[in-house]
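Colleague: Next comes the sequence, and after it the predicted model I'd like to discuss.
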Amino acid sequence: MLDFLNDLLWGKVLIALLIAVGIGFTLASRFVQFRYFGRMFRILSASQAFRKDKHGHLSSFQALLLSVAGRVGGGNIAGVAVAITLGGPGAIFWMWMVGLMGMATSYLECTLAQAYKQAEPDGTYRGGPAYYIAKGLGPNWKWLASLYSILLLLTFGFGFTALQSYAVATSIEDAFGVSVFYSGIGLAMVVGLIIFGGVKRIAKVSEVLVPVMAGGYILIALVVLGMNLDRIPDVFMLIVKSAFGLEPAIGGGIGAAIMMGVKRGLFSNEAGLGSAPNVAAVAYVPHPANQGIVQSFSVFIDTLIICSATAFIILLSGVYDPASIGDIGGVALTQASLADHVGEWGRSFVSVALLLFGFSTILYNYYLGENSINFFKTDNQNLFNGFRVAIIGLVCWGATTDLGTVFAFADVTMGLLAVANLIALIMLIKPGLRIMRDFDDQISAGIKQPVFDASKFADMNVDPAAWEIELEDRQPTAANCQQRQRADTLI
């Protein structure tokens, strides 16, 4: 039954929906992910991107790092290896396509999450797909918002937490000989210390962990590329030709390449799943499009940079042999490939990278689970504490259990999660374009930092309390400038 549902969702339904949203919004937005690619860096380099507001919300940069912490996980190391094993090198090409289109999808869903975020009594924000479905589509669609929240809890809060724990524990055992029992307990203890501190503590950990883990992995990939410069064009052509069936069938032919590229690409960068918008909505930004642009960049980091790094490490190695590729797969293939390039310490490096990637993803998964519970009930602290204890237990259990069935179940729930979110995005493309045009118009008018005026979007059911922009982030008017000049003259 699980195999049938997986084939239906990933082989037909999701490919159609991903193409409809990714290509559809790319065209409707005039290629927003490329138009504003340079602006991603300007937003992140601005002082406002690092500054919290008066309530201490996450900054735009912290929200980016937290979403990267979630996107960059076992899918970037083990998932890419699985895609190559089952779909051949061509799967990487389709993973790239999912990433490029996913940048537009991520922009749309994260912009909507920001626009429809809700101010809480304590001054914090809550938001995500459940909120933009309930507010943007109206009361008749509350059932879809509730269904999405339940699927989010099952997929990320429970299923993927156990899977990440399993991947980390087995990798440590393979590299260092540490029993999965002990590594599971150790991982659970550290996770517990952090998640009981809430999202701000998770963000602080991610602020340190993400640049170290991603930067280190990219650096070793650059070393491998430098050692094999003359072979890079051949590998690139192998990927492209395999994607269109121009090479002898490897790993199941063109159909398997497309299916594995889409499936593992979405699993890795999560664009369209609606997971990242839960984090994007928490940040303080002057305009929703700001965070949409930033989150679009996180998809680029995940798929076009880190997944590509793993793919080239594997395909440039002497370990990769299409005839016997089925004999070794998953994280073991990545470990063996890096060891072939740099020596046996490469196995340990991959294990440490997977440990850091998996650990950061577990923290991210916890927050998504918490946010899904929060959609139903916000004032029961015992419920949240119970969920935290359950997460600690899942980390221990996942490290010591064969999770084949859990993986298949999580694939199904992830597929249903994506279907629910993508249907909502199709119905909310017009509001998304309206917010984008507001941002575009202000940029065209010479305003360096566009500001979201919630009163202009009252018909969209946005929360005005969530859009109290601080004075220093507002574009100075001519009247304000004259008042400042008079004040300076008096002084």
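Modeller: Yep, it's here. Numbers count the residues shown, from 1 in each chain.
Colleague: For the rest of this, base every contact and every neighbour count on C-alpha atoms.
Modeller: Fine.
Colleague: residues contacting L100?
Modeller: F300 (C-alpha atoms under 8 Å, 6 or more residues apart in numbering).
Colleague: Show the residue spans covered by the helices in the stretch 1-150 of the chain.
Modeller: 2-8, 14-28, 32-35, 37-45, 60-71, 74, 80-87, 90-115, 129-137, 142-152 (DSSP state H, counting those that start in this stretch).
Colleague: and the second one with helix 90-115, angle?
Modeller: Angle between the axes of helix 14-28 and helix 90-115 is 60 degrees (criterion: axes from the mean of the first three to the mean of the last three C-alpha atoms, to 10 degrees).
Colleague: Check it against this one:
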Amino acid sequence: MLDILNKINAFLWGAPSLILLFGTGIFLTIILKGLQFKKLGYAFKLAFTKDKEDADAEGDVSNFKALMTSLAGMIGNGNIAGVATGITLGGPGAIFWMWIAGLLGMATKYAEALLAQVYRVKNEKGEYSSGPMYYIERGLGKNWKPLGAAFAIFAAIAALGTGNGVQSNTIADVMSNSFHVPGWITGILLVILTGLIIFGGIKRISNVAGFFVPIMAILYIGGSLIIIFLNIDQIIPAFGLIFEHAFTPVSAAGGFVGVTVSQAIQHGVSKGIFSNEAGLGTVALIAGNAKTSHPVKQGLVAMTGTFIVTIIVCTMTGLVLIFTGFWDPSGGLLSGVTHDASLDGGALTSAAFASTLGVVGEYIVSLSVIFFGFSTIFGWYVYGSKCFEYLFGLKYISIYGVLYLAATYLGAVLDLKLMWAVADMTNALMIIPNLIGILLLYKVIKRETENFFANPIEKRQRAA
């Protein structure tokens, strides 16, 4: 079964899906005239300051809390383990292609959040519900409902795996290795804490995210900046390696097997997408809850999340691995320090931090993995529950909550190779209906954007 799923995933995450994701980002960048570059400063202003126009807008949470909830789902162990895997398999040049995936993904994230606002609905509790299934059904018509339902099914399953079970499994490993806490105890603690948060509704989840996300970002980025500062003389050579090997192969040396340009592109783009979730449609599942006076505003706020995750957090991880030489068992091109070739993923990043900061560095990564993993668990609950609500109605949502908590515990105590494979498959399958919806609704995205920037607030009219 595992072999079959791995073969399916190799196809789903192969060239066709990467071309679809990459192509959608390029298409949206063109029709939006490079909005993610021209309006980035304004987007950050909207995300981190209060806008008077939004004070009386309809919604459940502020732009900031919607962004933090989205980041809670995005900033995860992919930013630690995923980047380490990407750079060891794709060389320093993979970071450049992560940047490209992130910059193009910003346009996709913008489109997802904008459509979420345009086509959101109110549920029986008076809270907003949104997501690709709503903009597919309401934007394209009832005949497209099966496509929307397909997205909801894939996302609800993916949340149990990618956003929950595999995260609790990673947390349990760290708790066992760093703090000698048995997996079953970690599982019970995670179930209790997760239950207290998710059964409090979207407002409690967003409040916790608003508290957790800044702390974990400061912890991890702070540790990364210390290492970067201690290696300040290596910044230019490090960026030189990144740009050089984005377009030229890395030769085999020592324990490093060598990397082609195509491998750098493949691993950079795929890990960039894994880190920022652009194209998966997850941001649309929370963006509709934001209080905003125009859909374009939430689109702009949402795209800052991709910038933060890929351009900032992933770059920090990549630079630490290059500075310390831990991307290459032979010591890398900037360092003569060798390391255990069996290390990979999060363990490799942890060792890189520890090589400069000692045990403090190891604990920074360990605590980051715990915080990142836990925030991802409750962030993805929002995604999964919204999809379950769409499929079965709000009155059955507690059933999903119980399933989610069960997956949390099982993830902490079981071997999850099969769950990883299923989660990877459903993640890939989420992309297809979502991007079909976005591409078919591109005129709405374009009109809403042009309307917002062409007219003052009193003259803006909804294009949809």
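Modeller: Nice, I can see it. Bear in mind that the values here come from a model prediction, so they are computed numbers and not experimental data.
Colleague: Any idea what the TM-score is?
Modeller: TM-score for the superposed chains, counting by TM-score structural alignment, normalised by the length of the second structure: 0.92, backed by 449 aligned residues with a C-alpha RMSD of 2.0 Å.
Colleague: Return the most buried member of the helices of the stretch 1-150 of the first structure.
Modeller: Neighbour counts (mean count of other C-alpha atoms under 10 Å) averaged over each of the helices of the stretch 1-150 of the first structure peak at helix 90-115, with a mean of 30.
Colleague: what's that helix aligned against in the second structure?
Modeller: On the second structure, the counterpart of helix 90-115 of the first structure by TM-score structural alignment is residues 93-118.
Colleague: Tell me which residue of the second structure matches up with Y182 of the first structure.
Modeller: Per TM-score structural alignment, Y182 of the first structure is aligned with I185.
Colleague: Next: G329 of the first structure.
Modeller: Counting by TM-score structural alignment, the partner of G329 of the first structure is D344.
Colleague: which residues touch that match?
Modeller: 81, 84-85.
Colleague: If we use 6 Å, what do you get?
Modeller: Under the criterion of C-alpha atoms under 6 Å, 6 or more residues apart in numbering, D344 of the second structure has no contact partners.
Colleague: re earlier: so which elements touch the host helix or strand of the match of Y182 of the first structure?
Modeller: For I185 of the second structure, the enclosing helix or strand under DSSP states H and E is helix 183-198. Here helix 183-198 of the second structure touches helix 397-413, going by 3 or more C-alpha pairs under 6 Å, 6 or more residues apart in numbering; DSSP states H and E.
Colleague: Mean distance between the helix it packs on and the first structure after superposition?
Modeller: Compared with the first structure after fitting, helix 397-413 of the second structure deviates on average by 1.3 Å (mean C-alpha distance after the TM-score superposition for the first structure).
Colleague: In the first structure, point out the residues matching that helix.
Modeller: By TM-score structural alignment, helix 397-413 of the second structure lines up with residues 384-400 in the first structure.
Colleague: same question, stretch 360-374 of the second structure
Modeller: Under TM-score structural alignment, the match for stretch 360-374 of the second structure is residues 345-359.
Colleague: Then stretch 441-448 of the second structure?
Modeller: So stretch 441-448 of the second structure sits over residues 428-435 in the first structure, by TM-score structural alignment.
Colleague: How far off centre is that stretch?
Modeller: 21 Å (C-alpha atoms, centre = their mean, to the nearest Å).
Colleague: buried set for that stretch?
Modeller: 428-429, 431-433, 435 (16 or more other C-alpha atoms under 10 Å).
Colleague: So what touches it?
Modeller: In contact with stretch 428-435 of the first structure (C-alpha under 6 Å, 6+ apart) are no residues whatsoever.
Colleague: And stretch 154-169 of the first structure, by the same measure?
Modeller: With C-alpha under 6 Å, 6+ apart, stretch 154-169 of the first structure has contacts from 180, 183, 355, 358, 362, 365-366, 369, 394-395, 398-399, 410, 413-414.
Colleague: any idea which of the buried residues of stretch 428-435 of the first structure is the one closest to L58 of the first structure?
Modeller: I435 (21.9 Å; C-alpha to C-alpha).
Colleague: Let me know the secondary structure of the closest one.
Modeller: helix (DSSP: H, G, I helix; E, B strand; the rest coil).
Colleague: do you know how far it is from C110 of the first structure?
Modeller: 12 Å (C-alpha to C-alpha, to the nearest Å).
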